[in-house]
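*Asks:* just to be clear, the model below is a prediction. Sequence and coordinates:
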Amino acid sequence: MPRIPAVMATAASVALLLPLAGTAPAATPQTSDRQQQYAAAAAEFGVPAQVLLGVSYMESQWNTYAGTPSVAAGYGPMHLTDFATADTVKSTEFDQSDARGDDSRPTLHPAPAPAGVPAAALQTVQQAAQLAGTTAAAVRSDPAQNIRAGAALLSSYQKQLHPQGDSIGDWYAAVAKYSGATDEGSARDFADEVFETIQQGETRTTDDGQLVTLSPDAVQANTGQLADLHLTPTSSNGAECPARLACELDPAAYAQYGPGPDDYGNHDTSDRPATQKIDYIVIHDTEGSWDTTLKLIQDPTYVSWNYTIRSQDGHVDQHVLAKDVAWHAGNWYINSRSIGIEHEGFLAQSGWYTEAMYRSSAKLVRYLAAKYQIPLNRQHILGHDNVPGITGPYIPGQHTDPGPYWDWDHYFDLLGAPRFPSLPIPAFGMLTVRPDMASNNVPFTGCTTAGTPCPARGSSEVILHSQPSDDSPLLGDIGLHPGGTPQTMDVNDVGSRVATGQQYAIADRQGDWVAIWYLGQKGWFHARDAVFAAGFVVTPKDGKASVPVYGRAYPEASAYPVGATPQPIVPQPYTLSAGQFYVFGGVAPAEYLPTVYDPTGTKNKPVVGKLRYYEIQYGHRVEFVNADDVRLVPAL
């Protein structure tokens, strides 16, 4: 393989930062029914309209989500909460699965989690409904009544705290109380974000087509009012978080629980990044409540992750320090080189993610990406659903969170990822997937019951077809469906779909359709759901009909020290064939991290090989190829 000139390597790294979207033109402010509902509710209950709009934006981005509850049991634009009705406690993400992804150790299957206990803060619907003179059912289902009830609740907080306050800035404490946070830092973060939104202004079209505008206002928040809430101080205790993010250290359990060498948990000690570079951040959802999740992290027989983020207010708990390796992604190679962040929520069964949680998560990821030099792109900021199974038998069991309703476009906007103008896609080169999430209503099934249509809502994912036609079959995934059964529209069946921000090599173009190389096939979708991108792709070297694809980048046997058992280099059931191209995601060093119970963190050091791998975007998940098997070329 010839050495890539430095200028090309730099261009490749820049290409990996290409945008999820171009800068959209600002919408012309208009008056809509929803805008009038906010104005009327503000006037009725004596709440400044800017405050009402700012709070609602921080909760829901002014969306209604068709009356479905959020992952924190919140309803409507004002995110008024009703845990008893939402009933969002279910199983947790790692029940019955081994998140370590290390087949050199006995399989670990955690026991199902205990049921969570709802917090008192999750019951504001009834109080708000009473204050507004309406019913709880109306508050949950009618946006206008939801906004009225939210305004009534805000007004009641203001009367309790600062009845004489007459300026917008004097609503700071009431806004902080509305978050439901019980610690100072989380309440402060929520209120600060609300008032920054008021200062900057916002205009957007909601999920039900309503244009809403919050005009900029140079208001100065009376932040000193926070002390009037008498909340618990937020104690970081050494948590690794950015400034202005409420974050506490809640250490994961690390202990031996049996006589065997692998009877310890629930993570491994190490010394990253001195021993291994941290290359990935993996986005998860908990599939369980906040309370349940925090109980599980204290169980040494369970698994682990680095951070958890609470939905209602964006509060962050850290459990595993970045130097250590959490068991979260189901792929040991990815685990040993990543940080895992759990977000309170459910990918399909119930709910949507709050703006407060998106913003806290983005602050945290920006901080981690800068600290560990992790590129802000979808090759390195992965969903759990983008992490490959380690070998063929493990592919069907890989997880699918955070799912098609996680708003990657908005998330990367909050991350401040580099943006370039959107360009139409040609019949060559590569593209970035970018549907309009608000209007991209994909008919998934199985959100609650297998085969049953999911509630209508926007999605960040696009379905692939075998031909340029909506009536043609979906692509087949021999790894996910090894028996040859066809792909389905089940919300967890990721074998024939792509997601916002992912990049692929263009294989063909017919009219309004474009095809990409995907799992060794041409996958067709509407060209309107992508924008042109530039970068590098890999293809088999001349003379090779196909080359193997791997789920991990392990070193050659000769790299292991004497007495150590080399880990096998096992190909996936997939191949990369001549004439096909897949987007290059970066060089992946050949490493394997042996493990042993070691409270000092000095023994767990990686075996480093001479092999070189490239990460590629092969299907919905990333994969790896041996650099000696392929050519790295510009996408032309």
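*Replies:* Looks like it arrived, so ask away.
*Asks:* could you use CA atoms for every contact and neighbour count after this?
*Replies:* Fine.
*Asks:* so residue 133 versus residue 139, what's the distance?
*Replies:* For residue 133, the distance to residue 139 (Cα to Cα, to the nearest Å) stands at 10 Å.
*Asks:* okay, these two: which has more neighbours?
*Replies:* Between residue 133 and residue 139, residue 139 has the larger neighbour count (other Cα atoms under 10 Å), namely 28 against 13.
*Asks:* all helices of the stretch 251-400 of the chain, in order?
*Replies:* 290-296, 332-336, 355-372 (DSSP state H, counting those that start in this stretch).
*Asks:* tell me where the stretch 401-550 of the chain has helices.
*Replies:* 408-415.
*Asks:* what about the strands in it?
*Replies:* Listed in chain order, the strands of the stretch 401-550 of the chain (DSSP state E, counting those that start in this stretch) span 430-433, 461-463, 497-499, 503-510, 513-518, 521-526, 530-533, 536-540, 546-550.
*Asks:* residue 9 is nearest to which of those strands?
*Replies:* strand 536-540 (9.3 Å; Cα to Cα).
*Asks:* which strands and helices sit next to the closest one?
*Replies:* strand 571-577, strand 582-592, strand 630-634 (3 or more Cα pairs under 8 Å, 6 or more residues apart in numbering; DSSP states H and E).
*Asks:* now the ones you listed in a markdown table, with distance to residue 80?
*Replies:* Shown next, in a markdown table, are the helices and strands packed on strand 536-540 (distance: least, Cα to Cα, whole Å):
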| stretch | distance to residue 80 |
| --- | --- |
| strand 571-577 | 47 |
| strand 582-592 | 42 |
| strand 630-634 | 51 |
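*Asks:* the structure to be compared is supplied as follows:
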Amino acid sequence: MSSGLPARRARTALCATAVAAALALPLTGPPSPAAAAPSAPPGTSLTTAFARAAEAHDVPRDLLVAVGYGETRLDDHAGLPSQDNGYGMMHLVSNPERHTLEQAARLTGASLADLRGDTGANIDGAAAVLRALADEAGLDAADRDRLGAWYPVTARYGAPGSRATARLYADAVYDLLADGVRTRVDGGERVTVAPRTVRPERGPYAGTDADAGLAAAAEYPSALWNPAYSGNYAAGRDSAITTVVVHVTQGSYAGSISWFQNPSAQVSAHYVVRSSDGQITQTVREGDTAWHARSANPYSVGVEHEGYVDDPAWFTDALYRSSAALTRYLTDKYGIPRDRAHIVGHSEVPGNDHTDPGPNWDWAHYMSLVQGDDDGATGTPFPTWGSDVSIRQGPTTDSARVASLPGPTTVRVACQVHGGLVEYDGYSNDAWSYLPDRGGYVSNIFIDVDDAWLPGVPTC
């Protein structure tokens, strides 16, 4: 069943997650369709698709959007699967251990092809799976009206492995509900979730400390410890550590950690870095051989970065800085030269066929951070203020969010094209700050400390 809604890609406006081979598993029985969202005509908006699916399956619309945004930034990635073989904006998964794609087919009657490639069917399928999980958890109609009650359901949907990983996933979704989502998809449509205060009802995940208790076991001081399945790496090393390999997860942070815990994965990495705030999780001991880069496995440490190679919005300043600090730690610890011969991308390792970290990865910026040169230029650096504002220096503006910043500079604000490079004071950068524009929503905004509109950058 096709919803008629074309595949879509999102162009994000707010940051708060190696393509696997297709594993099209057969259904275990004939479909027994539940109530599916009515078929949507061609050209139906994404907002309408979320509303239809939410109503059909009695799932909160805002939860659906937050789950999709956390998984893919509402980008279907042209139908290509994620690292753990998840498809579409809602990341319906088909691998030997997880079958939400097949489950969605049974529940809605949609074909596997439509669930993989049609955005409306993908959203409807995810809503059906969430509702089925809610029924298994015993949520009645009154419970389903409370966003907080969906926390354990969300955890099981996104990361059914360890409880710690599931909590990382669900916490990220509920952070999005608290912060709100404001994004644009192709064609200019705005998809929003209004910020609200939600008290997560964690249930069986309440005793899982995803942020503190796991840290003591990690080797890198600020990392969490969430180990990969023992069959997804080799104990010990055959060679000295001489290289750091940079990867992009092709999936979400918690989803990638969960994949490394999946016995069918046969892959792992030593560390994973989160996009929104740079949080780091260690999944394999540095003294063990993670399976991440084929020929380089024996002599390298693999560092995964949350995101997709085709979307630069995942590569935040927080991610770059946190990863660079980790790489500095590794190079100091193992005497690795801080150069591009020893800090390489997955695509640069001999015998590999992967493309990550891809053309959107800013190697000049990253290496300058690793080498301790701030932003790698003689110009004014971009310090970070808060969790989602990147600026060159400490200006003041009329915005309540940054009015307390030190510094006398009064700035002008220009809307930056998503992912476009801005030239300033000796080098390029595609960083943006998130401040309210004149339309009342959050968009990609660049702080112009020269107090002049940047050439070629559209105004708000």
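*Replies:* Thanks, I have the structure now. Please read these numbers as outputs of a predicted model, since none were measured by experiment.
*Asks:* please state their TM-score.
*Replies:* Put the two chains on top of each other and the TM-score (TM-score structural alignment, normalised by the length of the second structure) is 0.53; 325 aligned residues with a Cα RMSD of 5.8 Å.
*Asks:* coming back round to it: so for residue 528 of the first structure, which of the helices of the stretch 251-400 of the first structure sits nearest?
*Replies:* helix 355-372 (26.1 Å).
*Asks:* what's the angle from that closest one to helix 408-415?
*Replies:* 60 degrees (axes from the mean of the first three to the mean of the last three Cα atoms, to 10 degrees).
*Asks:* helices or strands up against helix 355-372 of the first structure?
*Replies:* helix 49-60, strand 307-309, helix 408-415.
*Asks:* need the contact list for residue 175 of the first structure.
*Replies:* 51, 55, 154, 190-191, 194 (Cα atoms under 8 Å, 6 or more residues apart in numbering).
*Asks:* that's a strand at it, yeah?
*Replies:* No: assigned with DSSP: H, G, I helix; E, B strand; the rest coil, residue 175 of the first structure falls outside any strand and is helix.
*Asks:* quick one: map it onto the second structure.
*Replies:* Taking TM-score structural alignment, the alignment pairs residue 175 of the first structure with residue 154 from the second structure.
*Asks:* of the contacts of residue 175 of the first structure, which is the most crowded?
*Replies:* Going by other Cα under 10 Å, residue 190 tops the contacts of residue 175 of the first structure with 33 neighbours.
*Asks:* map it onto the second structure.
*Replies:* That one, residue 190 of the first structure, aligns with residue 169 by TM-score structural alignment.
*Asks:* name the nearest residue to its match, sequence neighbours excluded.
*Replies:* In this structure, residue 169 of the second structure finds its nearest non-sequential neighbour in residue 254, 5.1 Å apart by Cα to Cα, 6 or more residues apart in numbering.
*Asks:* how far off centre is stretch 320-330 of the second structure?
*Replies:* Chain-centre distance of stretch 320-330 of the second structure: 19 Å, with Cα atoms, centre = their mean, to the nearest Å.
*Asks:* check the mean deviation of that stretch from the first structure.
*Replies:* Here the mean offset of stretch 320-330 of the second structure against the first structure after fitting is 6.9 Å, by mean Cα distance after the TM-score superposition for the first structure.
*Asks:* in that stretch, what's buried?
*Replies:* 320-328, 330 (16 or more other Cα atoms under 10 Å).
*Asks:* list just the nearest of those residues to residue 286 of the second structure.
*Replies:* Checking these against residue 286 of the second structure by Cα to Cα gives residue 330 as the nearest, at 9.4 Å.
*Asks:* return the residue of the second structure aligned against residue 203 of the first structure.
*Replies:* So residue 203 of the first structure corresponds to residue 182, using TM-score structural alignment.
*Asks:* so what's its match up against?
*Replies:* 12-14, 190-193, 441-443.
*Asks:* those residues: which two are farthest apart?
*Replies:* Within those (distances taken as Cα to Cα), the two that end up farthest apart are 193 and 443, at 14.2 Å.
*Asks:* residue in the second structure paired with residue 58 of the first structure?
*Replies:* Checking TM-score structural alignment: residue 58 of the first structure goes with residue 70.
*Asks:* burial of residue 47 of the first structure, as a residue count?
*Replies:* 22.
*Asks:* residue 236 of the first structure now?
*Replies:* Neighbours of residue 236 of the first structure (other Cα under 10 Å): 18.
*Asks:* check whether it really touches residue 247, as I assumed.
*Replies:* Yes: assessed by Cα atoms under 8 Å, residue 236 of the first structure is found in contact with residue 247 at 5.7 Å.
*Asks:* give me the neighbour count for whatever residue of the second structure lines up with residue 48 of the first structure.
*Replies:* If you follow residue 48 of the first structure across to the second structure using TM-score structural alignment, you land on residue 60. Using other Cα under 10 Å, residue 60 of the second structure has 21 neighbouring residues.
*Asks:* try residue 159 of the second structure
*Replies:* Around residue 159 of the second structure there are 24 residues (other Cα under 10 Å).
*Asks:* what sits against it?
*Replies:* 165-166, 169, 254-255, 258.
*Asks:* hang on, residue 631 of the first structure packs against residue 576?
*Replies:* No: using Cα under 8 Å as the test, residue 631 of the first structure is too far from residue 576 to be in contact (11.8 Å).
*Asks:* which one's more surrounded, these two?
*Replies:* For residue 631 of the first structure and residue 576, the more surrounded residue by other Cα under 10 Å is residue 576, and the numbers stand at 26 against 16.
*Asks:* do you know how far that one is from residue 295 of the first structure?
*Replies:* 44 Å.
*Asks:* can you tell me which residue in the second structure aligns to residue 240 of the first structure?
*Replies:* Residue 240 of the first structure maps onto residue 219 in the second structure, by TM-score structural alignment.
*Asks:* neighbours of that match, just the number please.
*Replies:* 14.
*Asks:* for it, give me its contacts.
*Replies:* Residues near residue 219 of the second structure by Cα under 8 Å, 6+ apart: 282, 285-286.
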